[in-house]
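Novice: quick one: sequence and predicted model below, then my questions.
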Amino acid sequence: MTEAQSYCREKYTDLATIDNMEDVNLLNSMVDLSRMIYPTYSYLAWIGLYDDVNSWRWSLSDRSFYTQEEAEFRNWASGEPNNKDNRQYCALIKDGQWADKSCDVLSTAVCMDVRGSNVTFVFISKTMTWTEAQSYCRANHTDLASVRNMEENQKIMELLPSRQDIWIGLFRDSWKWSDGSNSSFRYWITGEPNGPKENCAVADFSSSGKWVDVICDHRTAFICYSGKS
């Protein structure tokens, strides 16, 4: 994908960003499989979507709450985050340190109440998925907890009635567009993305242009775009 990205940026604008089904239908009408002559993956083409495995951010949307240093504070356990099975997009505290887990795991959580510069943490004993915990905290408090330093990490640990894992508000803001677009449109084949170390996306024109995650060093066709409409 890197070679394709460099070519598109040199000759055009960037690898293709796909914003909606109109774009998908346009590409399907333009594709000519007889010209996609690679011996394998001859029906696939790179688009500009990639998985930024190091892009973690806090659920709390009020970014003015943080200084840059606080926003970047991390307390990962050794070997974490490891994105096991390419499915671990959410963070929890485990034995005082952090680990990435599948967001569908059921766990207790810690919410936060923010009143100006005053922050209070609240332990929630109900077990929920990360998304359920986020919704609960936003409905009943301010948000899932942001942990800005070791002092706050310790305050959270002191709330726990027993040794257990708890969700915090950190999640991996993963699939992004090469050109920096904030488009949230996705058109994955059912079951995708699914592969460990498959951090780049292709359009599969044997499946109506739906997307598949693949290893980034495959050699295949690619789609550039020029300018913005």
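Specialist: Yes, it's here. Residues are numbered from 1 along each chain as shown.
Novice: alpha carbons only for contacts and neighbour counts from here, please
Specialist: OK.
Novice: next, Met151: secondary structure please.
Specialist: Met isn't right for residue 151; it's Glu. When states are read from DSSP: H, G, I helix; E, B strand; the rest coil, the local structure at Glu151 comes out as helix.
Novice: run a quick neighbour tally on it.
Specialist: Counted with other C-alpha atoms under 10 Å, the neighbours of Glu151 add up to 10.
Novice: contacts only, for it.
Specialist: Contact criterion C-alpha atoms under 8 Å, 6 or more residues apart in numbering gives no residues in contact with Glu151.
Novice: over to Asp204?
Specialist: With contacts defined as C-alpha under 8 Å, 6+ apart, Asp204 is in contact with 43-45, 210-212.
Novice: as a markdown table, the residues you listed with distance to Arg57 would be great.
Specialist: Formatted as a markdown table, the entries for those read as follows, by distance: C-alpha to C-alpha, whole Å:
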| residue | distance to Arg57 |
| --- | --- |
| Tyr43 | 35 |
| Leu44 | 32 |
| Ala45 | 30 |
| Lys210 | 28 |
| Trp211 | 25 |
| Val212 | 25 |
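Novice: counting neighbours, what do you get for Ser6?
Specialist: There are 14 residues near Ser6, going by other C-alpha under 10 Å.
Novice: which residue packs closest to it, ignoring adjacent ones?
Specialist: Excluding its sequence neighbours, the residue lying closest to Ser6 (C-alpha to C-alpha, 6 or more residues apart in numbering) is Asp14, at 8.0 Å.
Novice: doesn't Leu49 make contact with that neighbour?
Specialist: No: with contact defined as C-alpha atoms under 8 Å, Asp14 does not count as touching Leu49 (11.1 Å).
Novice: and here is the other one:
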Amino acid sequence: MRSSTNATLACSTEVEHPIIMAVEQVTKHLPLGQERVEILKGISFQVRRGEFVAIVGPSGSGKSTLLGIIAGLDSPSTGRVLIEDLDISHMSESRLARIRNQKIGMVFQAFNLIPTLTAQENVEVPLYVGEHKGSPAARARELLGLVGLSHRAHHRPNQLSGGEQQRVAIARALASDPALIIADEPTGNLDARNGEHILKLILELRERTGKTFIIATHDPVVASQADRAIRIVDGLLGDIDYSQRVITQ
């Protein structure tokens, strides 16, 4: 009876939280003179909808390369990446740009806001690419409210603190209602206090929106809050920690 109940629970979990991303035997190598440098050596893992997954590993481990590939910013040498069963690994750049706009929100360590635009205008930018319902301005205002920056909507990046700029960047990543948010060291350029605030915001947004978050980080505090941490070591998959709130670094 117990095994039947467990099987039912497992099936229920799979239905409620289907696989949103599958990374299958991804490799990446680059030429260096007559040699070939192996950066990723066959990485495979899956991410379910609504998960918060941390990707950890030392500098030079291949973590940033992997993040670029799963974000559709780079292509693997072999293997593939599927987002909602759609293979993004070797698409044309024009089609890939549309897919990124529809399915992937990116948050960068350096914020990457457009300096001449206000906070609201920066959040609106993804909504002028492709087809999106409603008013870009209204959507931007809604998201700035969600990240606690309604009062800063008409300020430019140089008028905002680092923490505020990263909040704008997170709002922008959510603008097109993507399937998942991929963040590269989102607290890396912030002091401890602002980094803590951004982590708290990410946890709150995940709870409120149900979005999937994949975050590459060196910060053990960030990694400790993930559902699981995937460790990359010398281009290979290290231990995957499936126990909640435990670091594999």
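Specialist: Sure, I can see it. Remember, predicted model here, so these are calculated numbers, not experimental data.
Novice: quick check: TM-score for this pair?
Specialist: Structural agreement between the overlaid chains, expressed as a TM-score with TM-score structural alignment, normalised by the length of the first structure, amounts to 0.23; 100 aligned residues with a C-alpha RMSD of 6.4 Å.
Novice: I'd like the distance between the residue nearest to Ser6 of the first structure and Thr120 of the first structure.
Specialist: Taking C-alpha to C-alpha, to the nearest Å as the measure, Asp14 of the first structure falls 45 Å from Thr120 of the first structure.
Novice: between the two, tell me which one has more neighbours.
Specialist: Per other C-alpha under 10 Å, whichever of Asp14 of the first structure and Thr120 has more neighbours is Asp14, with 24 against 15.
Novice: could you look up the SS state of Ser6 of the first structure?
Specialist: Three-state assignment for Ser6 of the first structure (three-state DSSP): helix.
Novice: just checking, Ile170 of the second structure is part of a strand?
Specialist: No: secondary structure assignment (three-state DSSP) places Ile170 of the second structure in helix, not in a strand.
Novice: tell me how many other residues crowd Leu27 of the first structure.
Specialist: Based on other C-alpha under 10 Å, the number of other residues close to Leu27 of the first structure is 17.
Novice: so which strand or helix has it?
Specialist: Using DSSP states H and E, Leu27 of the first structure sits within helix 21-30.
Novice: what are the buried residues along that helix?
Specialist: 24, 27-28 (16 or more other C-alpha atoms under 10 Å).
Novice: remind me, longest strand of the first structure?
Specialist: The strand of greatest length in the first structure, counted in residues with DSSP state E as the criterion, is given as strand 118-128.
Novice: which other helices and strands contact it?
Specialist: On a contact count with 3 or more C-alpha pairs under 8 Å, 6 or more residues apart in numbering; DSSP states H and E, strand 118-128 of the first structure meets strand 107-115, helix 150-159.
Novice: mind checking which of those is nearest Thr127 of the first structure?
Specialist: Judged by C-alpha to C-alpha, the one of these that comes nearest to Thr127 of the first structure is strand 107-115, at 4.5 Å.
Novice: could I get the buried residue list for that closest one?
Specialist: Burial within strand 107-115 of the first structure, assessed by neighbour count using 16+ other C-alpha under 10 Å, is assigned to 107-113.
Novice: what's it packed up against?
Specialist: Applying 3+ C-alpha pairs under 8 Å, 6+ apart, one finds that strand 107-115 of the first structure contacts strand 118-128, helix 130-140, strand 143-144, strand 166-172.
Novice: Glu70 of the first structure: which of these is closest?
Specialist: Within those, the stretch nearest Glu70 of the first structure is strand 166-172; the backing value is 12.7 Å (C-alpha to C-alpha).
Novice: counting by contacts, list what the closest one packs against.
Specialist: For strand 166-172 of the first structure, the contact count by 3+ C-alpha pairs under 8 Å, 6+ apart identifies strand 56-58, strand 90-94, strand 107-115, helix 130-140, strand 143-144 as packing neighbours.
Novice: which residues sit against the last one?
Specialist: Strand 143-144 of the first structure has contacts (C-alpha under 8 Å, 6+ apart) with 59-60, 109-113, 133-135, 137-138, 167-169.
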